[in-house]
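In: I'd like to go over a predicted model; first the sequence, then the structure.
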Amino acid sequence: MNITLHIGAHRCASTTFQQYLRQNVAALSSGSVGFWGPRRTRISLFAGLFPGPAAARGSNLRRRAEARVQMQLRQARAAGLGDLLVSDENVIGSTRHCLRRRSLYPAIGERMARVSAAFNGQIDRVVLVIRDQEQWWASACAYAVARGHPLPDAEILAEIAVDRRGWRDVITDLACAMPDAAIEVVPFERVAARPGALLELCAPVTAPDDHNARWLNRAPDLPRLRAALERRGEDPASLPPGAGRWHPFTAAQRAALRENHADDLFWLSAGADGLATLTEDPFRDRTGPSRSTEDNPRGQGHDSGQGNLAQSG
C-alpha cells in the first residue's frame, strides 16, 4: 500500500481540499484509495503523538498513538487498499505557533519525525503546498485576529519580516526528518481553486468534478476583521479603512518577504539540492471552476481552538 501524506501548509486551501475528498470518498474507494482526514487524525488517531500538556500527563501516550496508527494501517491493507492519502496540515505545527515564534514552522522537524515513526517509516510521499510568504503571513495574521488573538504590533511584524527562515528551511527540516520519503512541492496558485488537480497529484485516480466549488476557510477581509474587533470590545479603527484584504506589513517588509519567497522558488527550480521536487503545473489544460466570492464557512468545527492537537515548541 502506497502512503501519501498531504501536510498543507495552512492558509493554502487545505480545508477546501479535505472537504472535496470527503465529498468524493466513494469515488476514491472505487479506485482502491483510502482517505484519512483531520476528523480522524486530530480527534483520535494522532492524540498524544506530539509533545504538550496532554503528553505530560502520561508517558505512554505517544506509544499508544503509534500503536493506533499501525493497527489502522493493518486494517487498511486488509481491506485491499492500494493507496492511502492522509491529509492534515496540523501535523507540521500551527499558524498560532508560527506567529508566537515569528518564524515559519520552526518545529516541523521534530513533529514530522514523530509522524514518520508512527508510520514506521512507511510514508512514500509528502506533498507540501507553499504560498508567497507575504500573502501567507498576512493570511495567518488575519485568521488569528478573527479567532480572538490581538492585532500583531509593529515589533512582531518587523521580526517576522526580517526572519530569513523560508520554505527552503522548512523543506530541509522535513527532508531530514523523513529521508526516505519523496517530497513534492506545489505552488499554492496552481491548486487553490482546483482540489481535483491536487488529488491527481496525490493519488492515482481521475479526479471527480468539483460540483460544490467553494473556497473554504479564507482569511477574513477588512470589514469582517473590524466587525470581529468590535464584537469583542476592541477599536475597529485599529485597522486601516476600506475593504479587501488586510496588508499588515509595510511596503518594505512586504518586499523583503517576497524576495525571500523568490529565493525559495529559485532554489526549488534549481533542484532543491535533491531534497524535493517542484511541481509547476502538470494540469494546465484542466481549468477548474472559479471560486465564489461570497462569504464561506470558516472550516471544520473540530478545528475550533485546536484543542485536540498539542502544540510543540
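Out: That came through fine.
In: hey, let's count contacts and neighbours off CA atoms from now on
Out: Noted.
In: OK, contacts around the nearest residue to residue 140 once chain neighbours are set aside?
Out: Nearest-residue entry for residue 140: residue 95, 6.2 Å, with adjacent residues in sequence omitted and distances by CA to CA, 6 or more residues apart in numbering. By CA atoms under 8 Å, 6 or more residues apart in numbering, the contact set of residue 95 is 10, 105, 140, 144.
In: Please flag which of those residues sit within helices.
Out: 140, 144 (DSSP state H).
In: Can you say which two of the contacts of residue 95 are spatially most distant?
Out: Greatest spatial distance in the contacts of residue 95: 105 and 144, 15.5 Å, computed using CA to CA.
In: just the strands in the stretch 201-313 of the chain please.
Out: Applying DSSP state E, counting those that start in this stretch to the stretch 201-313 of the chain gives strands spanning 277-278.
In: show me where it has helices.
Out: 222-231, 251-269 (DSSP state H, counting those that start in this stretch).
In: Can you name every helix or strand that the last one contacts?
Out: Helix 251-269 sits against helix 133-146, helix 154-162, helix 167-177, strand 277-278, with contacts defined as 3 or more CA pairs under 8 Å, 6 or more residues apart in numbering; DSSP states H and E.
In: Second structure follows, compare the two:
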Amino acid sequence: MELFLHLGAHRTGSTAFQRTLKRNGDVLAAAGTAYWGPEWMRGRDHLMLRDNGRFDTGAEAAVAEDLAATGAARLIVSDENILGSMRRNLLEGGFYAGAVARLVAYCSHLGMEPARIGLGIRDYAAYWVSAYSYLLPAKPLPDFAALKPALLAPDRGWREVIADLRGLFPRAEIMVWPLEAVQGRMRALVARFADQTPQRLRGVEKRINTAPGLAAIPAVRAIRAAEPDLNGAQMRARLAEMDLAGAPAPELFTGAERRALAARYAEDCAALAAGFADVRYLAEGRI
C-alpha cells in the first residue's frame, strides 16, 4: 500500500482540503484510494498517540485490521494533529517542535513511510492571529501581548518544519502550498495531491472552520471573567448570541510587526520556489 500524508498545518485551509477529500470518497475509492481524515483518526483509540509518545498496547493489530479492510492500493491520511498542537505552537512561539518524534511514531504505527507529503503554509502574522482567535474561546490563553515577543522571532518557522520532513523522509515527494495562492482553488489542489483531475471532483463552496473575528477577543475575556467554568461549546453559544458588528477589534500586531513577519514569510516562499529541501512548491500557476 502507498501512503499519501496530508499534514495540514493548522489554520492553512486544512479543513476545506479534508472536506473536499471526504466529499469525493467515491471517486477516490473507484481509483483504489482510501481516505482517513480527522474523524477517522481521532475517533479510534488505537490511532491516538498518547502523551507518553506511544500508542496503546495492542493497537498495532487493530491498525493492521483497518489497513487490510480498506482493500485499497493507496491510503490518504489527513490530520493536522499528527504534526502536533496549535496551542503548543502559540505557547512556545514556534512551529511543531515535536513533529519528528510524532511522525516517526505514526509512520511506524502504520507500518509505512509516505510516498507523498502535503503541507499548507501561511503568512506568519495571519497564522498567529487566526490560531489565537480560534483557540481563545475553547480555553484560557495568556494575553497576546505576553506571547508576542516569541511570535515575532520564532525559533522554528516553515523552513525548519520542512527541513525536518525532508530529513526524515528523503525519498518522499513533498508538496508545499501557500494558503494565499490556493484560496478558491481547493478542488484543483486536492486533485493535484490525490492524482485526480479537477473535473472529476466535487468542490466545497463555502468557507468553513473560520476563526472568530478579532472583535470577539474582548467579548471572550469578559464572558470568561464572569463565567470562568464555561466550556468551548458554551462560549461559542454565548458569542453567537452577541451582536459584535461594529465592535472595535484589537490590533494584535502593529503595522511594522506585520511587515517584519511578512518579510520573513516572503523569504520562506522565495526559498521554496527556488527548490529548498527539494519540495514541489505549488504557488499560483503551479497547481
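Out: Nice, I can see it. The structure displayed is predicted, hence computed values, not measured ones.
In: what's the TM between chain one and chain two?
Out: The TM-score (TM-score structural alignment, normalised by the length of structure 2) is 0.83; 269 aligned residues with a CA RMSD of 2.7 Å.
In: Looking at residue 105 and residue 144 of structure 1, which has the bigger crowd around it?
Out: More neighbours surround residue 105 than the other of residue 105 of structure 1 and residue 144, with 23 against 19 (other CA atoms under 10 Å).
In: Show me what the residue nearest to residue 140 of structure 1 lines up with in structure 2.
Out: Matched by TM-score structural alignment, residue 95 of structure 1 corresponds to residue 86 in structure 2.
In: mean shift between the longest strand seen in structure 2 and structure 1?
Out: Using DSSP state E, we find that the single longest strand of structure 2 is strand 114-121. Comparison of strand 114-121 of structure 2 with structure 1 after fitting gives an average deviation of 0.6 Å (mean CA distance after the TM-score superposition for structure 1).
In: Can you check which part of structure 1 that strand sits on?
Out: Mapping strand 114-121 of structure 2 onto structure 1 (TM-score structural alignment) gives residues 123-130.
In: likewise stretch 257-275 of structure 2?
Out: Alignment of stretch 257-275 of structure 2 against structure 1: residues 253-271, by TM-score structural alignment.
In: which residues sit against the matching stretch?
Out: With CA under 8 Å, 6+ apart, stretch 253-271 of structure 1 has contacts from 132-134, 158, 161-162, 164, 166-168, 273, 276-278.
In: Roughly how far does residue 186 of structure 2 sit from residue 19 of structure 2?
Out: Noted for residue 186 of structure 2: a distance of 10 Å to residue 19 of structure 2, by CA to CA, to the nearest Å.
In: Looking at the two, which is more packed in?
Out: Per other CA under 10 Å, whichever of residue 186 of structure 2 and residue 19 has more neighbours is residue 186, with 22 against 15.
In: That one pairs with which position in structure 1?
Out: In structure 1, residue 186 of structure 2 lands on residue 195 (TM-score structural alignment).
In: Verify the contact between that match and residue 23 for me.
Out: No - Residue 195 of structure 1 is not in contact with residue 23 according to CA atoms under 8 Å; the separation is 11.6 Å.
In: Report the separation between the alignment partner in structure 2 of residue 40 of structure 1 and residue 79 of structure 2.
Out: Correspondence of residue 40 of structure 1 to structure 2, assessed by TM-score structural alignment: residue 40. Distance, residue 40 of structure 2 to residue 79 of structure 2, by CA to CA: 9 Å.
In: higher neighbour count, these two?
Out: Between residue 40 of structure 2 and residue 79, residue 79 has the larger neighbour count (other CA under 10 Å), namely 23 against 13.
In: Just give the nearest non-adjacent residue to that one, would you?
Out: Using CA to CA, 6+ apart and skipping residues adjacent in sequence, the residue nearest residue 79 of structure 2 is residue 38, 5.1 Å away.
In: Residue 219 of structure 1 -> structure 2?
Out: Taking TM-score structural alignment, the alignment pairs residue 219 of structure 1 with residue 211 from structure 2.
In: Which secondary structure state does the counterpart of residue 149 of structure 1 in structure 2 sit in?
Out: Taking TM-score structural alignment, the alignment pairs residue 149 of structure 1 with residue 140 from structure 2. Per DSSP: H, G, I helix; E, B strand; the rest coil, the secondary structure class of residue 140 of structure 2 is coil.
In: Quick check: the gap between residue 140 of structure 2 and residue 214 of structure 2.
Out: 16 Å.
In: More neighbours: which of the two?
Out: Neighbour totals were compared for residue 140 of structure 2 and residue 214, and residue 214 leads with 20 against 13 (other CA under 10 Å).
In: Now do the contacts for the more buried one.
Out: Counted by CA under 8 Å, 6+ apart, residue 214 of structure 2 has contacts 133, 249-250.
In: at 6 Å instead, please
Out: By CA atoms under 6 Å, 6 or more residues apart in numbering, the residues touching residue 214 of structure 2 are residue 249.
In: what's in contact with stretch 106-121 of structure 2?
Out: With CA under 6 Å, 6+ apart as the test, stretch 106-121 of structure 2 has contacts from 3-9, 12, 172-179.
In: re earlier: would you tell me which of the helices of the stretch 201-313 of structure 1 gets closest to residue 59 of structure 1?
Out: Set against residue 59 of structure 1 and scored by CA to CA, the helices of the stretch 201-313 of structure 1 come closest in helix 251-269, at 39.0 Å.
In: how close does that closest one sit to structure 2?
Out: After superposition onto structure 2, the mean distance of helix 251-269 of structure 1 to its aligned counterpart is 1.7 Å, using mean CA distance after the TM-score superposition for structure 1.
In: buried ones in that helix?
Out: Neighbour-count burial for helix 251-269 of structure 1, counted by 16 or more other CA atoms under 10 Å, picks out 253-254, 256-258, 260-261, 264-265, 268.
In: For the helix or strand where the match of residue 40 of structure 1 lies, give me every contacting residue.
Out: For residue 40 of structure 2, the host element (DSSP states H and E) is helix 38-42. Residues outside helix 38-42 of structure 2 that contact it (CA under 6 Å, 6+ apart): 47, 79.
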